[in-house]
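Engineer: Here's a sequence, model it:
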Amino acid sequence: MSQTPSTASSSSNFQTIFYASMKEYKKKTKKDLLEHPLMAQLQTCNSPADILAVLHTQVQQFEQSTSGDDKLTKWLIPTVNVLYAFSGALGEGVGLVFSPAKVIFAGAGVLLLAAKDVAASQDVLVDIFERIESFFRRLEEYSEVPTTEAMKDTIVKIMVEVLGIFGIATKEMKQGRTKIQRDI
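Structural biologist: Below is the predicted model:
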């Protein structure tokens, strides 16, 4: 199936934006998400339920190293569902060799791994993930409407920003910083 010039140019633009975002993430965290073992697991996922199973394992590993409650799990469902729908709206992989949503989920998993060894990190992670959950709950309705080119551009920007948040949080966790500013 051939792409129209507009579609081909959008896919190229999306590709440029995502690769730049992943490069920035790697610079902050020293982790290449495409090479991370978690990404290999996520690449085999074909549904939100599959992704939830992989991420739930990451959350359980984190919670075993902390207090053991499941405050972190409630962010999973709306976040996975909306990002998965957005990825589908962009076209699986938007011309890339990976799904943008799966890269973001890998970033969430890497953040959980980084936080596992940081004392007092659970409250910070719960706060970050609650804010992301709240944001994606507000976006759920947009995942059910036909997607325009302008909306695709916005979706890409949202996904890039979420990956950026995970990159910054991972960097801070690795440096032992667990304080977050409440006016975000």
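
Engineer: C-alpha from now on. contacts and neighbour counts both.
Structural biologist: Fine.

Engineer: so the spatially most central residue of the chain is in which element?
Structural biologist: Centroid-nearest residue in the chain: residue 104, 2.3 Å away (criterion: C-alpha atoms, centre = their mean). According to DSSP states H and E, residue 104 maps onto helix 100-115.

Engineer: Next, the structure of the following sequence, for comparison with the previous one:
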Amino acid sequence: MSSAHQPPPSSSNFQSILNAALKEYKKKTGKELTTHPLFAELQNCRSPDSILAVLQEQARIFDGSRGGNERLMMWLTPTVNILYSFSATLGEGVGLVFSPAKVIFAGIGVLLMAAKGVGSSQDALLSLFERIENFFKRLQAYTEVPPTAAMTHIIVKIMAEVLSILAIATKRLNRN
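Structural biologist: So this is what the prediction gives:
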């Protein structure tokens, strides 16, 4: 059967992709994101500003210096806005148990927590964060069109891959 005749991806497929990403995250980091206190706090956030406030608190932990925090917020603000737009694009109709964007926000927060006191890694992390931001900026156009099932599937897969990148970075920080 050709791919043109296959049924569109279902919400259970999206949930499977997200669950696999969370399982891989736990395997790499030893942390269960969906039961982490930071995830619970982010679940209650209803706007990009409220998410930024939670992550900004972790940013202060990341780097007590004002300059480092400003550089971090330069990438964090657009990244949160774009990911939040992805969540809105996915909408409630997708039927996911929890928002993939909020899972990524929690992964970012946990990574920031792991970076506490690891000053030598901060420049590398900021570089990674800036690359993630640039990647999401290129994808922002997809938040401005009505989503198709195939597009939603791709967005969920992209978010799963970003979560994998965050897991690898967190694992490396925990080792060092």
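
Engineer: ok, back up a step: roughly how far out does the helix holding residue 104 of the first structure sit from the chain middle?
Structural biologist: Here helix 100-115 of the first structure is found 6 Å from its chain centre; the criterion is C-alpha atoms, centre = their mean, to the nearest Å.

Engineer: Need the residues that contact that helix.
Structural biologist: For helix 100-115 of the first structure, contacts defined as C-alpha atoms under 8 Å, 6 or more residues apart in numbering pick out 18, 33-34, 36, 38-39, 42-43, 55, 58-59, 62, 80, 83-84, 86-87, 93-94, 121-122, 125, 159, 162-163, 166-167, 169-170, 173-174.

Engineer: next one: stretch 18-32 of the first structure
Structural biologist: 33, 100, 156, 160, 163-164, 167-168, 170-171.

Engineer: 6 Å instead?
Structural biologist: Residues outside stretch 18-32 of the first structure that contact it (C-alpha atoms under 6 Å, 6 or more residues apart in numbering): 167, 171.

Engineer: now swap in stretch 152-162 of the second structure and tell me
Structural biologist: With C-alpha under 6 Å, 6+ apart as the criterion, stretch 152-162 of the second structure contacts residue 21.

Engineer: Just give me the mean distance for it relative to the first structure.
Structural biologist: Stretch 152-162 of the second structure differs from its equivalent in the first structure by a mean of 0.7 Å after superposition (mean C-alpha distance after the TM-score superposition for the first structure).

Engineer: Same check on stretch 20-27 of the second structure?
Structural biologist: Stretch 20-27 of the second structure sits 0.4 Å off on average (mean C-alpha distance after the TM-score superposition for the first structure).
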